[in-house]
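Colleague: quick one, what's the 3D model for this:
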Amino acid sequence: MVNFICPVLNARLTSSFGWRNIGRGKEWHQGVDLASPIAGLKVPIYASASGEVVWSAPLSTYGNSVRVLHKIDGKTFETNYAHLDRIMVKKGQVVKQGQRIGVMGNTGGSFGIHLHFEIHEGRYAPSQPNAVNPMKYISLLNSIQENGDELTMSQYNELKNMITELQKENTELKKQLENKLDKQKVRQPLECHKDDWSWFKANGISDGTNPQDFVTREQLATITHRMDKFNTKKFKK
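Modeller: The predicted structure follows:
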């Protein structure tokens, strides 16, 4: 299974993948914009997956950007991290998933501090023919969002997997409980308890139909044995 992580800790989704208009007319947004609740220019950007840095320099409206090439499960992907304040890796460097590669910024054609993040199924190319919605692969489940309560497909799949695992654990616990109950020995009533039950029936306290019920039997027997006037010598047979 392809595994990408969100490149920003506790990210805020501020602009989705697809058509948008942010004051420059209708335009196609081939990635997502991620902001952070942390103020300032010190927000770290992490590699979404392990791979090789193939670009580490300013690039037109992207400003300072980093691109990482990934080979995952026999497939090629390329991620793009744009508008960085500072780049912390070099071209040709191999990075691990979760490794810091830069600092969030406002360089290039940006209107505020954020990260523009892209995932390409295949190599990055002009006009972005391989760009896909990053939310197909990353999860903001533990992050603050600005897109309401609607779950992304990635979040839905993550929740579904969590529920499946919990159901497996619940089934296993049920099996263990059943095995334990099967091994428990049935406690037989003492003779004095049988006498007590007969007395309850004779005096209309119980109909005497369930003397095998240990809890009820023990409770009633305890009550009678604590009361002198109901000791076993006075029981009516």
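Colleague: make it CA atoms for all contacts and neighbour counts henceforth
Modeller: Fine.
Colleague: give me the neighbour count for T79.
Modeller: Neighbourhood size, T79 [other Cα atoms under 10 Å]: 27.
Colleague: you'd agree it is in a strand?
Modeller: Yes. Counting by DSSP: H, G, I helix; E, B strand; the rest coil, T79 is part of a strand.
Colleague: another one to check against the first:
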Amino acid sequence: MKEYLVRFLIVGIMAVCITLLFLGGRQANAEALNTEPEWIWPAEGIISDTFGTRGGRHKGIDIAGNQGAVVRAANEGKIEKSYYSSTYGNVILINHPNGYVSVYAHLDKRLADEGMIVSKGEQIGTMGNTGYSTGVHLHFELHNAEWTTDKKNAFNPSSLLGTIGTGDSIAFNGLKNRVAAEVDEGTGVKMTGAAGDILIHTVKDGDTLWAISIKYNVSIGEIQKKNSIKGSKIYPGQELSISGQGLETAHLKIKIMN
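Modeller: The predicted model follows:
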């Protein structure tokens, strides 16, 4: 009987030890996950396009702003590439310790050379309109492994930086506001809606549905459906709602309506 009790106690002690080891392992893993460094937005401005638009071909986020605006490293890392590309224009790629690669494209100036170690928030360039670009903005990508020409490793930066939508105003430390934004220079175009995801086009003399659809890269059918238009007739002064997905309009000069 005594031998049986001793064995029972030994088994119990071993079970307690295994449980403590298991819990300790889980706690260590949780702490490791929580040590993921926070990312910052690489530029301040207006979100003019989001990840996955253009039929899934857009593999980054576009931030429209002023020519020469500061562009910063979204996290610490080593400059992998700093060069001029026919499509990206002036572009910088950063390798990060966690295995991610970030891309900063269409820069006006590159202020970091290959091989440099940069800290989070350090300026690496200025916003521009180089390469295949429709206006002054920063095209920002994140890849969960090496960058490839087919961008197979690209993922939505919002998963690390926070959810945003077209028309949102952001600062380096996150979303600034979701107020309406208006395109300046008297174009008759403005962003509206709680999340800035609707664009209003005021019809001018000579406008046609076809011309408007080409301008905003949406189909005539989408415009008709959005505005309950059955035919093709539109009239000057009429305000047409345009879906915010895939719009390039915010690449024009933009101001925030506070």
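Colleague: quick one: TM-score?
Modeller: After superposition, the two chains reach a TM-score of 0.55 (TM-score structural alignment, normalised by the length of the first structure), with 139 aligned residues with a Cα RMSD of 2.1 Å.
Colleague: residue boundaries of the helices in the first structure?
Modeller: Per DSSP state H, the first structure carries helices over the ranges 153-183, 191-202, 214-225.
Colleague: out of the ones you listed, deepest packed?
Modeller: Among those, ranked by average contacts under mean count of other Cα atoms under 10 Å, first place goes to helix 191-202 (a mean of 18).
Colleague: so which residues of the stretch 1-150 of the second structure form strands?
Modeller: Per DSSP state E, counting those that start in this stretch, the stretch 1-150 of the second structure carries strands over the ranges 45-49, 61-64, 70-72, 77-85, 89-95, 101-110, 117-118, 123-127, 137-143.
Colleague: pipe those into a markdown table and attach distance to K152 of the second structure per row.
Modeller: A markdown table is the format used below for the strands of the stretch 1-150 of the second structure (distance: least, Cα to Cα, whole Å):
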| stretch | distance to K152 of the second structure |
| --- | --- |
| strand 45-49 | 19 |
| strand 61-64 | 16 |
| strand 70-72 | 25 |
| strand 77-85 | 18 |
| strand 89-95 | 16 |
| strand 101-110 | 12 |
| strand 117-118 | 26 |
| strand 123-127 | 25 |
| strand 137-143 | 8 |
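Colleague: compare these and give me the one nearest G24 of the second structure.
Modeller: Proximity to G24 of the second structure (Cα to Cα) singles out strand 77-85 among those, at 30.8 Å.
Colleague: returning to what we had before: how about the helices of the first structure in TSV, adding distance to S60 of the first structure?
Modeller: Compiled in TSV, these are given as follows (distance: least, Cα to Cα, whole Å):
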stretch	distance to S60 of the first structure
helix 153-183	31
helix 191-202	91
helix 214-225	79
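Colleague: any idea which of these gets closest to T61 of the first structure?
Modeller: Smallest distance to T61 of the first structure across the helices of the first structure (Cα to Cα): 28.7 Å, for helix 153-183.
Colleague: show me what G52 of the second structure lines up with in the first structure.
Modeller: G52 of the second structure maps onto G18 in the first structure when the alignment is built from TM-score structural alignment.
Colleague: give me the number of residues near the residue nearest to its match when sequence neighbours are not counted?
Modeller: Nearest in space to G18 of the first structure, with sequence neighbours left out and distances taken as Cα to Cα, 6 or more residues apart in numbering, is H29 at 4.9 Å. For H29 of the first structure, the count of nearby residues is 18 (other Cα under 10 Å).
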